[in-house]
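Engineer: how would this look folded up:
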Amino acid sequence: MKILVTGGAGFIGSAVVRHIIVNTQDTIINLDKLTYAGNLESLKSIEGSERYFFEQVDICDRAELDRVFNTHKPDAVMHLAAESHVDRSITGPSDFIQTNIVGTYNLLEAARNYWNNLDISAKEAFRFHHISTDEVYGDLPHPDEQEGVLPLFTEQTSYAPSSPYSASKASSDHLVRAWLRTYGFPTIVTNCSNNYGPYHFPEKLIPLVILNALEGKDLPIYGKGDQIRDWLYVEDHARALYKVVTEGAIGETYNIGGHNEKQNIEVVQTICNILDTLVPKDTRYAEQITYVTDRPGHDRRYAIDSSKMSSELNWTPVETFETGLRKTIEWYLANQSWCKNVQDGSYQRERLGEINS
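Structural biologist: Model prediction:
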């Protein structure tokens, strides 16, 4: 296949591109605007492949999208391009509305126009895979709020987004499903839990804590640190996404989770414990933990039921949280130059997302 991947220089997108180039015979067209979170250094290992092409294009630019479709003639689209950091969406929601909603609309229309002009067999084989988040579902009951078996997000869970980020992603999910229902355009949607792993931009919790810990800086914990997330190793996610685009059923939604519910404070403490072993110092890294004012509208718990992925597509995560986290920390220790290069003068791991009264 020839697959157009949007956002292929980002964290999850680059993992998808690397996975497909290394493990399949498919061709990739990587379409990325190269914002602060997109970095071609994440693709150095495969950039020489004759099956890899890069297009620096904004998904809000319809004319450029049409050119890319007509030039490369893809068999499928994997749409990962998005603004994705909740804290940034709180202080600057406009970019999220523009990229995640307007950009997805433009991509859908460019892809539909291209699809309408394919021959019958190519038209039947084409699919548009939209990659989304579990945050569109809102949050779930927390163990300190409800006794007994706690619910999980399923593919039938109602949408209740809490942040500008998750609301913009929910909007894009609705657009994708509407294009299927109204136009018969062949779409598939996936919603994933929190990803972690190599090449993660250091505004997110795990890389932020690793790098701050190594530099002796504070390790900020929002509120009490009891927010629960289901953690998914990014390479497991990349395998799942390829399964969906090649084997998933048109019109279906698949939830992808790591089966690893952890409180944020547990995540930070585990990172500190691993660093105590790998890079010991006179004091324990956990002594750098500080507690800060919670994020506005912070969801308390996410957890995904990914049994549909297991039963219908024979996918389960390979990494446990412990094995994946150790691999992640070892990667950051070995790739300090990448970390320095992706942080420019506009972001030095300061707190984002505070609302000024």
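Engineer: from here on, contacts and neighbour counts on C-alpha atoms
Structural biologist: Noted.
Engineer: where along the stretch 51-200 of the chain do the helices fall?
Structural biologist: 62-72, 86-91, 93-96, 104-116, 120-125, 164-183 (DSSP state H, counting those that start in this stretch).
Engineer: All the strands of the chain, in order from the start?
Structural biologist: Ranges of strands in the chain, per DSSP state E, are 2-6, 27-32, 52-56, 76-79, 127-133, 187-192, 194-196, 219-222, 228-233, 253-256, 261-263, 289-292.
Engineer: Out of these, which gets nearest to Asn212?
Structural biologist: Minimum separation from Asn212 across the strands of the chain (C-alpha to C-alpha) falls at strand 219-222, 6.4 Å.
Engineer: which other helices and strands contact the closest one?
Structural biologist: In terms of contacts (3 or more C-alpha pairs under 8 Å, 6 or more residues apart in numbering; DSSP states H and E), strand 219-222 is packed against helix 205-214, helix 264-278, strand 289-292.
Engineer: what residues are up against Ser163?
Structural biologist: Each residue near Ser163 by C-alpha atoms under 8 Å, 6 or more residues apart in numbering is listed here: 86, 89-90, 297.
Engineer: farthest-separated two in those residues?
Structural biologist: Within those, two members stand farthest from each other by C-alpha to C-alpha: Ser89 and Gly297, at 11.9 Å.
Engineer: Please say which of these two ends up with more neighbours.
Structural biologist: Legend: neighbour count by other C-alpha atoms under 10 Å for Ser89 and Gly297, higher for Ser89 (22 against 9).
Engineer: Contact partners for that one?
Structural biologist: Contact analysis of Ser89 by C-alpha under 8 Å, 6+ apart lists 95-96, 163-165, 353.
Engineer: Now the second one, please; I'll put the structures next to each other:
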Amino acid sequence: MTILITGGAGFIGSNFVLDWLDSAEHRDETVVNLDALTYAGNLENLAALEGNPRHIFVKGDICDRALIDRLLAEHRPRAIVHFAAESHVDRSIHGPGAFMRTNVEGTFTLLEAARAYWGALEGEAKAAFRFHHVSTDEVYGSLKAEDPPFAETNPYEPNSPYSASKAASDHLVRAWHHTYGLPVLTTNCSNNYGPYHFPEKLIPLMIVNALAGKPLPVYGDGQQIRDWLYVKDHCSGIRAVLARGRLGETYNIGGWNEQANIDIVKIVCALLDELKPSEQGPYSRLITYVKDRPGHDRRYAIDARKIERELGWRPAETFATGIRKTVEWYLANPGWAERVQSGAYRDWVSQQYGGEQASKA
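Structural biologist: Predicted coordinates for the structure are as follows:
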């Protein structure tokens, strides 16, 4: 038995691969892990799998239809779990083209390859096949303080190039199910945090900047609210949907943890004060308010009752437990953050692979 993961060297994807291969439930399954190893994809996330024959790493682009067709024909996966995406709002504002290519064209390419592959399957293999699309709560737009959390029935109102590209990909997945019968599942998650998070996002950026004595930049008044989901809880939610979700359905995966950005920063500072105090004083002295980014959504919140009601899933971590584990991980792995920021990792990828398409990791 095999599954194909796209984007499995990124933050959420690598956590999913590690958890999947460590699970007793999937002990006999192989993971084919396809990742283009852009700035946020990092094989160091998967170092624990070195020499593991159940992990087959392939460096490649999800827009490469010939490569996708070859992997499907060679490995015959029972499922595709599609994480690969450009995901940083700030980057999408400055360079939206890459988001349209990866998130829209890439998802289209995968869907067409999956449709051809699934259409040729027979019997039990055809009935069991799944295409699981991993998306975001940002497709729903922004909430007012008094609004209820996003439910799966909320209309799509994306406000950034990133969220618009993910909304487009969600619509493609829905259409391929409705028109062609492709057996799809979609999950829309809230803000993830945890190990292996590239330090451009809020929580890891605050940790690495604080430890380096650099300013902690907070957009606007810092009162933007997000629902925070520990990455390993997200992975368990995806596994539940992949195993038992109803075909064609969307499931929101959230952490039931709404927090303002400024409160997140203060919590991180307090944990660092406890775990690695600075001789210069409390880390909160580094908090710096900066001009808000264009079109910054004010609030996101996920209503995760559907996945609990239908599949019995709830997050295992509170924000207090999850954020402590996250800060402790970054304190224990300073070299990882240093290398992914330095450019040395990207230079290594270029030297290691060159024109090579695949290798085992």
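Engineer: thinking again about what came up before, including mean neighbour count and distance to Arg67 of structure 1, could the strands of structure 1 go into TSV?
Structural biologist: As requested, these are exported to TSV (neighbours: other C-alpha atoms under 10 Å; distance: least, C-alpha to C-alpha, whole Å):
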stretch	mean neighbour count	distance to Arg67 of structure 1
strand 2-6	24	13
strand 27-32	24	12
strand 52-56	16	10
strand 76-79	24	15
strand 127-133	25	18
strand 187-192	24	21
strand 194-196	21	32
strand 219-222	20	45
strand 228-233	24	34
strand 253-256	26	29
strand 261-263	19	43
strand 289-292	15	47
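Engineer: For whatever residue of structure 1 lines up with Ser284 of structure 2, which non-adjacent residue is spatially closest?
Structural biologist: Applying TM-score structural alignment, one finds that Ser284 of structure 2 aligns to Ala286 in structure 1. Leaving out its chain neighbours, the residue that sits closest to Ala286 of structure 1 by C-alpha to C-alpha, 6 or more residues apart in numbering is Cys272, at 5.5 Å.
Engineer: quick one: what's aligned to that neighbour in structure 2?
Structural biologist: Match for Cys272 of structure 1 (TM-score structural alignment): Cys269.
Engineer: in terms of contact, does its match touch Ser284 like I think?
Structural biologist: Yes: with contact defined as C-alpha atoms under 8 Å, Cys269 of structure 2 counts as touching Ser284 (5.7 Å).
Engineer: the more surrounded of these two?
Structural biologist: More crowded of Cys269 of structure 2 and Ser284, by other C-alpha under 10 Å: Cys269, with 26 against 18.
Engineer: How about the contacts made by the more buried one?
Structural biologist: 207, 210, 282-284.
Engineer: Would you point out the most distant pair within those?
Structural biologist: Ile207 and Pro282 (13.2 Å).
Engineer: Between the two, which is the more surrounded one?
Structural biologist: A direct count of neighbours by other C-alpha under 10 Å for Ile207 of structure 2 and Pro282 places Ile207 higher, at 24 against 15.
Engineer: aligned partner of Arg78 of structure 2 in structure 1?
Structural biologist: By TM-score structural alignment, Arg78 of structure 2 lines up with Asp75.
Engineer: That match: neighbour count?
Structural biologist: For Asp75 of structure 1, the count of nearby residues is 18 (other C-alpha under 10 Å).
Engineer: Would you agree it is in contact with Lys2?
Structural biologist: Yes: assessed by C-alpha under 8 Å, Asp75 of structure 1 is found in contact with Lys2 at 5.3 Å.
Engineer: what residue of structure 1 matches up with Ser87 of structure 2?
Structural biologist: Residue correspondence, TM-score structural alignment: Ser87 of structure 2 in this structure matches Ser84 in structure 1.
Engineer: and what of Tyr156 of structure 2?
Structural biologist: The alignment partner of Tyr156 of structure 2 in structure 1, by TM-score structural alignment, is Tyr159.
Engineer: try Ala128 of structure 2
Structural biologist: Per TM-score structural alignment, Ala128 of structure 2 is aligned with Ala125.
Engineer: same thing with Pro96 of structure 2?
Structural biologist: Checking TM-score structural alignment: Pro96 of structure 2 goes with Pro93.
Engineer: Tell me who's in contact with that match.
Structural biologist: Counting by C-alpha under 8 Å, 6+ apart, Pro93 of structure 1 touches 164-165.
Engineer: Mind doing that once more with 7 Å?
Structural biologist: The contact partners of Pro93 of structure 1, by C-alpha atoms under 7 Å, 6 or more residues apart in numbering, come to Pro164.
Engineer: between the contacts of Cys269 of structure 2, which is closest to Tyr230 of structure 2?
Structural biologist: Looking across the contacts of Cys269 of structure 2 and measuring by C-alpha to C-alpha, the closest to Tyr230 of structure 2 is Ile207, at 16.0 Å.
Engineer: and the counterpart of Lys214 of structure 2 in structure 1, how far is that from Asp32 of structure 1?
Structural biologist: Correspondence of Lys214 of structure 2 to structure 1, assessed by TM-score structural alignment: Lys217. According to C-alpha to C-alpha, to the nearest Å, Lys217 of structure 1 stands 33 Å off from Asp32 of structure 1.
Engineer: for Gly223 of structure 1, same thing?
Structural biologist: 35 Å.
Engineer: for Tyr114 of structure 1, same thing?
Structural biologist: 19 Å.
Engineer: Same question for Pro93 of structure 1.
Structural biologist: Pro93 of structure 1 is 20 Å from Asp32 of structure 1, by C-alpha to C-alpha.
Engineer: now Pro74 of structure 1
Structural biologist: If you measure Pro74 of structure 1 against Asp32 of structure 1 using C-alpha to C-alpha, the figure is 16 Å.
Engineer: try Met78 of structure 1
Structural biologist: Noted for Met78 of structure 1: a distance of 12 Å to Asp32 of structure 1, by C-alpha to C-alpha.
Engineer: hey, what's in contact with both of the two?
Structural biologist: Joint contacts of Met78 of structure 1 and Asp32 (C-alpha under 7 Å, 6+ apart) are Thr6.
Engineer: nearest to Arg177 of structure 1, of the strands of structure 1?
Structural biologist: In terms of C-alpha to C-alpha, the element of these nearest to Arg177 of structure 1 is strand 187-192, at 7.1 Å.
Engineer: give me the number of residues near Pro204 of structure 2?
Structural biologist: By other C-alpha under 10 Å, the residues close to Pro204 of structure 2 number 22.
Engineer: quick revisit: what would the contacts of Ser163 of structure 1 look like in TSV with distance to Met309 of structure 1?
Structural biologist: Formatted as TSV, the contacts of Ser163 of structure 1 follow (distance: C-alpha to C-alpha, whole Å):
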residue	distance to Met309 of structure 1
Val86	26
Ser89	30
Ile90	32
Gly297	30
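Engineer: Right, I'll leave it there.
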